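Novice: below are the sequence and a predicted model; questions follow.
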Amino acid sequence: MELLFALTLLAGLYMAWNIGANDAANSMATSYGSKALTLKQVIVVGSIMEFCGAFFFGHRVTHTIAKGIVPIELLDQHLVVVGALSALLSASLFITVATYFQLPVSTSHSIVAAMLGFGLATASQGRLDIDQINWGVMGKIVLSWVISPIFGALLAFIIFTIIRLTLFDRFDIDVVENVFRYLQVGTACYVAFAHGSNDVANATGPIAAALGYLGQETPVWVLLIGGLGISIGFATWGYRVIETVGRRITELTPTRGFSAEFATATTVLLASYLGMPISTTHTLVGSVIGVGLAGGLASVNLKIVQRIVASWVLTVPVACVLSIAIYTILVIFI
């Protein structure tokens, strides 16, 4: 059992590293795309703020991932640990492949689908009734996945439109953009903090489940592992996805980057407060598309958007099936 706990902690750290490499990176990509921050500055600022968000505000969503989907209190502790390990490994492997191909996939979708796969696998073995899976919570999570990019896009569209109508018509555009270059440093910190607060749960939730955590208070050291893993992933491999989101969807100026980041961070932080594991990736990409549409549909690279959306569609079934397969294998041999 101690070996299983150790493997789960390592898998959680690996998952946190993946979150930093893929999800956290794209949360700061707009600052790089608008040239408000250099790549090195993005990595330093992002790593610090991601850690702070994860450590100080990450406990609410951890609870949802830990026991909101699969009623772990009804299962043998050994199976819970195996299931948590399976979920972490399957989600992590999928995200690693996506990051390699520079695709900004959702780590939230990955881990939620993987935890669902764990639940379905136990149900297939007769250890859990399928209707005991918290389908109501799953429904709310899936609904939040749909709402968050739309809300982010709408909010970013409105913010950028207000900036364009109130400032561009009164002042020199270059002067306005230069001012927002500095303001965007603030929103970059805001979005990184918000992302850490929400998406750290994708790593810490299964760890908390494996430890038998059932209450609202997540152990501090669990959040510490998550925060450190995200920061390391951001610093070591985050540049791959930063390029896709920051440069390839639409041309980003400081005012557009500010609008997208502010909209994303506000949406994600609100979701963290409500304990909902939404997709920062979807929200940010939706926000970037929103500011792009404010300049006309022609300014959005639809081919890149289609490629990103295709990877989103694949996330849930692939992570779910992979989790079922890994769980089935581990139960046999461990």
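Specialist: That came in fine, so what should we check first? As the structure is a computational prediction, the values presented were derived from the model and not from experiment.

Novice: drop to CA atoms for contacts and neighbour counts, all remaining ones
Specialist: Fine.

Novice: show me the contacts for Arg164.
Specialist: By C-alpha atoms under 8 Å, 6 or more residues apart in numbering, no residues touch Arg164.

Novice: got another, please set it beside the one above:
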Amino acid sequence: MNNVTKTLLGAGFAVAVAVFVQMSFGAMPNSGFLVMAAVFGAYMAMNIGANDVANNVGPAVGSGALTIGGAIVIASIFEASGALIAGGDVVKTIKKGIIDPAAFSGDPMIFVYAMSAALLSAALWLTLATYLKAPVSTTHSIVGGVMGAGIAAAGFAVVSWGTLGKIVSSWVISPIMGGVIAALFLYVIKSEILYKDNRLQAAKRMVPILVAIMSTAFITYLTIKGLKHVWGSITALLPFIPQTDKPTFGVALSFGLVGGFITYFYLRPRISQRVEKLEDNRTDLNKLFTIPLIFAAALLSFAHGANDVANAIGPLAAIYDAIANTQVSTQASIPLWVMIVGGVGISVGLALFGPRLIKTVGSEITELDQMRAFSIMMAAAITVVIASQLGLPVSSTHIALGGVFGVGFLREWLERNDMNEQRLKIKTHIDRLHELRDQLHNTSKGEKKLKLEAKITEEKARLKATKKELKESYVKRGMVSKIIAAWIITVPAAAVLSAIVFYLLKGIGA
């Protein structure tokens, strides 16, 4: 399917949303702005599917545990399910409290212009980032959009700079935590399985433990992030658990530990049987991690759908609430049609445009196999759990990419002493440099000295190029630099775009 066909199909979804909204709410005052906002919301949802979902399934695809087609099917089902089942019925109208609602002076139409501008600007930025193969945070995109519109409406004083500071700090905290935890798990796998004399026996002992830890982490993660919007309904069904508005860390961890113990005792005999049929090589050992990776991709997608669908439907629900009730609220109920636009839009965007970023995350930063991908998925869940407990601001996108970086850099560090072909080239260049320097030291003739200095310069250039080639074989430095630059630019880029769109919409509505 070529890009033109994909674009037309995406546009078709947006048009279908517009037709539905016009037919359902055409009699409302300012219904034209609601139709426009619904199109922007559908566009934003598709961009979330195209860009953000790659973090959940990219490692599984890159490792070969899933095909791109399989990943798209699984992620589409679980993203939509997470949005529709656990997405909640109420959403904050101002994402992350980045600006004060009083900035809109109680004027619902100014609020409508601002939220519409935030949606469109965030979506446009995500489209550009996807085109550039840069996975970025959709939450940061919408925060930047809301901030830019708020500044355009009421000046810089309305911005909560402390909140913005937390977001900026997440640019550092998220990838470092994700990278360290992913590298730690990969090191454990290498030291406790791959570096053992009898790797099959080691796998028989360690794989059930590792998968049980993964189960604990994911159930805890899913409870904290994926069920928080429907926790009231769960506590009503389970009166013996603490009756709180959101799941506490203790309850979530308890669920996780129970799931982990069940997973361990269920898997231990089955892993033992499976190991008996495997050869003692890395390819066969990798197979033990395939099914856990598929479950991880599904669970991450469910939690993402439940949690991050608000980036698309939050502003849309807020716009609908403001137009229907002619007032600005800090919270808005989510109509079913709005949730469907978000959930289906994410799946449509993933199916049409997701493969581009899935390939980037899965194979264009560092080479992944199932063990490395398993470590990254573990880091994605555990980092969010730890950060939630410590109150640290983190981004799931930055965590996942940090995990990919961490795995790549650990490989580079562990294998730095392996005398492979490239390292032999480096040794040859270094030996040649020493030889030329010795000749230069023992030469007094001017012309010969100049020739030797030129040869030394050439040899240094060759050595530098070979070292760069070696580093790039583990982690693509250019890709890492591009992604980090996109992270830093996301909030200000979305803010500037949003301010421009706000003034355009305000002019149209005047």
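Specialist: Received it, and whenever you're ready, just let me know what you need. Because the structure is predicted, anything quoted here is derived from the model rather than measured.

Novice: from what I can see Ile159 of the first structure touches Thr255, true?
Specialist: No. Using C-alpha atoms under 8 Å, Ile159 of the first structure makes no contact with Thr255, being 9.3 Å away.

Novice: more neighbours: which of these two?
Specialist: Thr255 (24 against 21; other C-alpha atoms under 10 Å).

Novice: ok, the more buried one touching Phe160?
Specialist: Yes. Using C-alpha under 8 Å, Thr255 of the first structure is in contact with Phe160, at 6.9 Å.

Novice: the aligned partner of Thr255 of the first structure in the second structure and Ile219 of the second structure, how far apart?
Specialist: Here Thr255 of the first structure is matched to Met371 in the second structure, going by TM-score structural alignment. From Met371 of the second structure across to Ile219 of the second structure, the span is 20 Å (C-alpha to C-alpha, to the nearest Å).

Novice: out of everything not next to it in sequence, what's closest to Gly41 of the second structure?
Specialist: Ala312 (5.5 Å; C-alpha to C-alpha, 6 or more residues apart in numbering).

Novice: next, Val91 of the second structure: secondary structure please.
Specialist: Assigned by DSSP: H, G, I helix; E, B strand; the rest coil, the conformation of Val91 of the second structure is strand.

Novice: could you point out which element follows the particular helix or strand that has the match of Thr255 of the first structure in it?
Specialist: Taking DSSP states H and E as the definition, Met371 of the second structure sits inside helix 370-390. Per DSSP H and E, helix 370-390 of the second structure leads on to helix 396-414 as the next helix or strand towards the C-terminus.

Novice: run the chain-centre distance for that following helix.
Specialist: In terms of C-alpha atoms, centre = their mean, to the nearest Å, the gap separating the centre of helix 396-414 of the second structure from the centre of its chain is 13 Å.

Novice: and for stretch 200-214 of the second structure?
Specialist: Centre to centre, stretch against its chain (C-alpha atoms, centre = their mean), the figure for stretch 200-214 of the second structure is 27 Å.

Novice: what does the residue nearest to Gly41 of the second structure correspond to in the first structure?
Specialist: Using TM-score structural alignment, Ala312 of the second structure lines up with Ala203 in the first structure.

Novice: thanks again, I'm all set now.
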